[in-house]
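>>> Any chance you could fold what I've pasted below:
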Amino acid sequence: MSRLTGSTVLRGVAGVTGLLVVLEAAGRTGLLDTTYLPLASTVLARAGELAVDPEFLADAGASVEAWFWALALTVALAVPAGLLLGVARPAEVAVRPLVEFLRPIPSVALIPLAILLFQDQMHMRMSVAVYAATWPVLINTIYGVRDVDPLAKETLRSFGFGPAAVVLRVVLPSAAPFIALGVRLAASVAIILVVTAEVVAGGTGGVGVFINRAGSGNRVDQMMAATAWVGLFGIAVNALLVGAEKRLFRWHHTRTAGVS
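You can find the predicted model right below:
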């Protein structure tokens, strides 16, 4: 497993490096207009400068704070709702049309409404991110509950345990890998929506606000460097969550590997 992971990382690094080399060569040979698409080396240099820039770090901190609380609120709302809908099939059947109606609505289209409803910038960003991030957690939780072995639930009931005990002792542990997958997907979605809300709505802080300021000053290199940091943050969060899943749910990965 470690060799496979190591080789995967190396291939990923090689792919990114190859892309950067191609973009650098295209810019230096004139195939790309560096006025609109700066050299890869220039963007990397600006990204290094931003790493120690107090103004950018403050904006990044504001975005990370909004992302963290949005993701926490998403988990607090979507996981219990998913457990309830997964266990109570009549409730799930009744709510499913509403879910299928709301889920395809683009979250970006709701940003103007969020601006009107929430005067506080943090609450506005969080509301849009929570809306978008709720669906992967909710749907994965419902599917995880459905995947629970019925025999395990009946066995616990036969020993006199009530519905709450069955959910806590059997349903929730069995559905946990599905919930974790939903949270990992929601983490990426929340990052996207927080920064998008900052770009669209503006404000006084956030990576999106920094990108707007850089664009106003025609600093495309800074815009791309800030965007690159958003991407790196997303990669880091995803890697941490994947590692946590493998450690916490090793039994699930072993079972699914055996099935495949």
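>>> Going by C-alpha atoms from here, please, whenever you check contacts or count neighbours.
Noted.
>>> Tell me how many other residues crowd Ala72.
A total of 14 residues lie near Ala72 under the criterion other CA atoms under 10 Å.
>>> In which helix or strand does it reside?
helix 54-87 (DSSP states H and E).
>>> Thr256 now?
Per DSSP H and E, Thr256 falls inside helix 250-259.
>>> For that helix, name the packing helices and strands.
Helices and strands touching helix 250-259, as assessed by 3 or more CA pairs under 8 Å, 6 or more residues apart in numbering; DSSP states H and E, are absent.
>>> Let's see that with 10 Å instead.
Applying 3 or more CA pairs under 10 Å, 6 or more residues apart in numbering; DSSP states H and E, we find helix 250-259 packed against helix 172-201, helix 220-248.
>>> can I get those in CSV with distance to Asn140 and mean neighbour count?
Supplementary listing: the helices and strands packed on helix 250-259 in CSV, determined by distance: least, CA to CA, whole Å; neighbours: other CA atoms under 10 Å:
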stretch, distance to Asn140, mean neighbour count
helix 172-201, 5, 22
helix 220-248, 15, 17
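>>> Now the second one, please; I'll put the structures next to each other:
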Amino acid sequence: MGEQAAQHGGEPAAEVTLDIHRPHSARMYDFFLGGTTNFEPDRVAAAQALAVFPNAPVAAHANRAFMHRSARMLAERGITQFLDIGTGIPTSPNLHEIAQAVDPACRVVYADNDPIVLVHAQALLRSSREGRTAYIQADVRDPEHVLDAVEKTEVLDLDRPVALSMNALLHFVPDGDGAHEIAQVLKDRLRAPGSALVVSHFTPDFAPQDAARAARVYREAGTVVQARSRAEFARFFTGWDLLEPGIVSTPRWRPDAESSRTVVSDADASCYGAVAVRP
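Below is the predicted model of the structure:
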């Protein structure tokens, strides 16, 4: 088994305190994926979301499949370093399993601010013998801290190409918290040409009424969700070159034989996905 490193925002590990009495977006997402790391409040909130957006499980699986395809494609392009922010509760295959299946020497750092991910972080540290993985507990709203913590792991070299993955994350960062500014800070620190940015994001463009109702359910459960239009989504990639097919719904992004077996409409997914590289 390859080298492993567990970091927690660059600080010594603290006691994990979970609030299982309030719904959490990561545990609701786990429920939609058919996972078991969720509690009664999460299931109640998820049921309320399903009542207004019944295709939430389809959207979750489409997003997960987009992550798999984009990671595989970037590894096939020769990228061997990945930073996954907003990792969520581990669901195999995780990003490092996809990338290391292409090149066992790939290195991956995972980052999340949810303490429950830390509880399950061991699943994120099962690297190939040739590669390496690490997990840090950090919040994307402090991007400089995230990247400083990444550098402390010594797993990634930010002067070499890095693929930054933020799947189903930035719609939980409203404009008031500077979502686009956060993305720019992260992009600026990935200095090497050929670095990549992978983002999937909830949008109202395909089913505006359903999207509004789903956002309201999350807000009432204590989590702000900001669905963004195609133009707002495109701003995350400013200055970088979009790879084909550009900005499309997640099931339309380079579908493979497996994903093509399930017909998922744009409205079902209600999520954009795209990959861009630093010129």
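>>> Now the TM-score, please.
Laid over one another, the chains give 0.26 as their TM-score (TM-score structural alignment, normalised by the length of structure 1), with 110 aligned residues with a CA RMSD of 6.2 Å.
>>> Return the set of buried residues in the helix holding Ala72 of structure 1.
56, 59-60, 62-71, 73-75, 78-79, 81-87 (16 or more other CA atoms under 10 Å).
>>> rewinding a little: tell me which of the helices and strands packed on helix 250-259 of structure 1 sits nearest to Leu4 of structure 1.
Checking those against Leu4 of structure 1 by CA to CA gives helix 220-248 as the closest, at 13.9 Å.
>>> Specify the angle between that closest one and helix 54-87 in degrees.
40 degrees (axes from the mean of the first three to the mean of the last three CA atoms, to 10 degrees).
>>> how big is the angle separating helix 220-248 of structure 1 from helix 172-201?
Put simply, helix 220-248 of structure 1 runs at 170 degrees to helix 172-201, going by the same axes, to 10 degrees.
>>> who's in contact with stretch 84-92 of structure 1?
Defining contact as CA atoms under 10 Å, 6 or more residues apart in numbering, one finds that stretch 84-92 of structure 1 is touched by 78-82, 93-96, 99, 138-147, 163, 167, 171.
>>> run the last query once more with 6 Å
Stretch 84-92 of structure 1 is contacted from outside by Ile142, Val145, using CA atoms under 6 Å, 6 or more residues apart in numbering.
>>> got a list of what the most centrally placed residue in structure 1 touches?
In structure 1, the C-alpha nearest the mean C-alpha coordinate belongs to Ser188, at 1.7 Å (CA atoms, centre = their mean). Listed by CA under 6 Å, 6+ apart, Ser188 of structure 1 has no contact partners.
>>> Quick check: it vs Val95 of structure 1, distance?
Per CA to CA, to the nearest Å, Ser188 of structure 1 is found 26 Å from Val95 of structure 1.
>>> In CSV: the helices and strands packed on helix 250-259 of structure 1, plus distance to Val13 of structure 1.
Output for those, formatted as CSV (distance: least, CA to CA, whole Å):
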stretch, distance to Val13 of structure 1
helix 172-201, 20
helix 220-248, 12
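>>> which stretch among these comes nearest Gly6 of structure 1?
helix 220-248 (13.0 Å).
>>> which helices and strands does that closest one pack with?
Contacts defined by 3 or more CA pairs under 6 Å, 6 or more residues apart in numbering; DSSP states H and E place helix 220-248 of structure 1 against helix 40-50.
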